Each structure stands twice: as structure tokens, then as C-alpha cells.
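Visitor: Next come a sequence and a model predicted from it.
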Amino acid sequence: MSETAELYQTLIMDRTKNPRHAGKPAKFDLEGHGDNPMCGDRIHVYVADDGMRVNHESRGCAIMIASAELMADAVAGLTPDEISERRKAFEAMVNSGTPNPVLGDLNALSGVSEYRSRIRCATLPWSALSEALEGTK
């Protein structure tokens, strides 16, 4: 395993075991959810639209939980349109395996492209966030 791959693996496991954005906040403005019946992943995303702070309640695999965590970091302070662009960049990255500098730590999930069935795990939090943000357009 390359040094970069090892660093990415460490980041994924850290964010899965030590989530920073997990839990339903006392106050939120928007909510979305997602399910992946293929592997049992479930997520609820909560958005406080004063600064686009995102929290989540997740149950599922390490890839999905790490994706939710890294997504929450990546979208903080962005507008809904900027979040949509970030989602497109993320989906392109997990499908191609090509890291994108704009994605920062989300690039840790670039290896998902080698496991096609896991792409849905990585993109599920983004789908839930998009559902939540539909009410802002």
C-alpha cells in the first residue's frame, strides 16, 4: 500500500471511529435522509442554514460514515449552489478514482472507484444532503 493510500485509510478509520458531526442537533432548518438497501446504510442529514452546518445520524459501513463526516467538513459555509458543484466534483472523483484538489480530505475516498458496489455507500450522504437542500431553491 502506498504512503498516500495508508494516510487515506487512516483518515477514513479515524472519522468513522471518532465522528465530529454525528448526532441530531438541537436546532436545524433542513433535513434529508438516504437508505442503501444493498448494504444496509442509513443516514439522516441535518442542516443549520446559518452557515450550512451539517450533522448526521448514520448507521452503516465505514465508507458511508467517513463520507458523511468529510462532507460535513467540506460544505461548511458554502451556498447551496456551491454544495451542488462540490457534490458533482465528488461524484466524478469516486467514479474515476482521480483525486481533485478542490475536494481536500474527501480525496481519501478516491479508492472507492475500484469497488463499484461501494460508490453508492460514498455518495449516499451527498444524496441525503441534496434532498435536504431541495427546499432552498
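Guide: Here it is on my side, so go on.

Visitor: CA only for contacts and neighbour counts going forward, please
Guide: Will do.

Visitor: which residues sit against the lengthiest helix in the chain?
Guide: Looking across the chain with DSSP state H, the single longest helix is helix 80-96. Outside helix 80-96, the residues that touch it by Cα atoms under 8 Å, 6 or more residues apart in numbering are 75, 99-100, 103, 106-107, 109-113, 116, 119, 122-123, 126, 130, 133, 136.

Visitor: before we go on, here's another structure to hold up against the first:
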Amino acid sequence: MLPETVARQIIADHQRHPRHTGPLSGVQGVTLDNPGCGDQVTVWADVQEGRIAGLTFTGQGCAISQSSASLMTVALTGKTVPEAHALAGQFRAMVMGEAPGDPQLGDLLALSGVSRLHARRKCALLAWRALERTLGTSSAPA
């Protein structure tokens, strides 16, 4: 787990300066929204030879949803699809409060506090659900 001040800094930085934004040419994006709070995200994944060669997003919403999307693109770009699914499962378990954050999650640990905020779990998982649909699975909870 990261110190709270460090976690807040990471979240704020990714909200203010999101990484890997904008559509990817040649791939279809998946758009999801959270009608409860108005968050929306579109995720594009370019998978080549079983590896995520490009991963981008666009969206609008709260700091949690937007920083989670940005952190996701950084963490998963270059990973194989099975590695991405495994990391997504670890992240989901942490956010849902089912498992402590694994150090392998790196900066994604900044969102570990979301597990205590039931209403914010959907915000943190929105981009991840879109990614799962983009990759052809939908195992992330709604």
C-alpha cells in the first residue's frame, strides 16, 4: 500500500495529465458509462501477436475514473493479453476489497483506498470493464 499523500499525488497527476489519450487508428473502441455519476470512457486496444501494442482512452468524469483509465494504459501497454487479464484481475480484487494490493500493481496501488468507498468502485473499474470488452471478455463486475 502507498502512503495516502503519495496515492493522492499519483491520482491527481493522472487526472490532470492523462497518459495515452485519443483514438487509435484501425481499431474499434468500446464506450461505457456510469449513469449513476456521469462518468464515461472509451477504450481502444491494438493487439498484435497477442501483445497490447497500443492502449488509449478518452473520457470524462471524476478523478477516480479518469486517473484509473490513465494508470491502466500505462500499466498494460506492452503486456501480453494473458498478463493484462491477470493484472486486471489483481486490480479488480483490490478495488472490490477482496484482496490486498499486490506490489506488482505499482502505481495502480494509488487506487487501493477505493475499496473502502463502495460508490467509487464502479468509477475505478469503468475503463477496466471497457478493456475487458475490447479484449473479448467481460469478467469485471458492473
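Guide: On my side now, so go ahead. All values reported here derive from a predicted model rather than from experimental measurement.

Visitor: show me where structure 2 has helices.
Guide: Using DSSP H, helices in structure 2 cover 4-16, 63-76, 81-95, 118-134.

Visitor: For residue 45 of structure 2, find the nearest of the ones you listed.
Guide: For the helices of structure 2, proximity to residue 45 of structure 2 was assessed by Cα to Cα; helix 118-134 is nearest, at 6.6 Å.

Visitor: What residue in structure 2 is paired with residue 120 of structure 1?
Guide: Per TM-score structural alignment, the equivalent position to residue 120 of structure 1 in structure 2 is residue 122.

Visitor: ditto for residue 46 of structure 1
Guide: Checking TM-score structural alignment: residue 46 of structure 1 goes with residue 44.

Visitor: can you pull the contacts of that match?
Guide: Residue 44 of structure 2 sits next to 23-24, 27-30, 54-57, 131, 134 when contact means Cα under 8 Å, 6+ apart.

Visitor: Counting neighbours, what do you get for the residue lying closest to it once chain neighbours are set aside?
Guide: Spatial nearest neighbour of residue 44 of structure 2, excluding adjacent residues (Cα to Cα, 6 or more residues apart in numbering): residue 29 at 4.4 Å. With neighbours defined by other Cα atoms under 10 Å, the count for residue 29 of structure 2 comes to 22.

Visitor: Map residue 29 of structure 2 onto structure 1.
Guide: Under TM-score structural alignment, residue 29 of structure 2 pairs with residue 31 in structure 1.

Visitor: Just to check, its match is in contact with residue 44?
Guide: Yes. Taking Cα atoms under 8 Å as the definition, residue 31 of structure 1 is a contact partner of residue 44 at 7.0 Å.

Visitor: show me what contacts the closest residue to residue 16 of structure 1 other than its chain neighbours?
Guide: Spatially, and ignoring its direct neighbours in sequence, residue 16 of structure 1 is nearest to residue 66 (5.2 Å; Cα to Cα, 6+ apart). Residue 66 of structure 1 makes contacts with 12-13, 15-16, as judged by Cα under 8 Å, 6+ apart.
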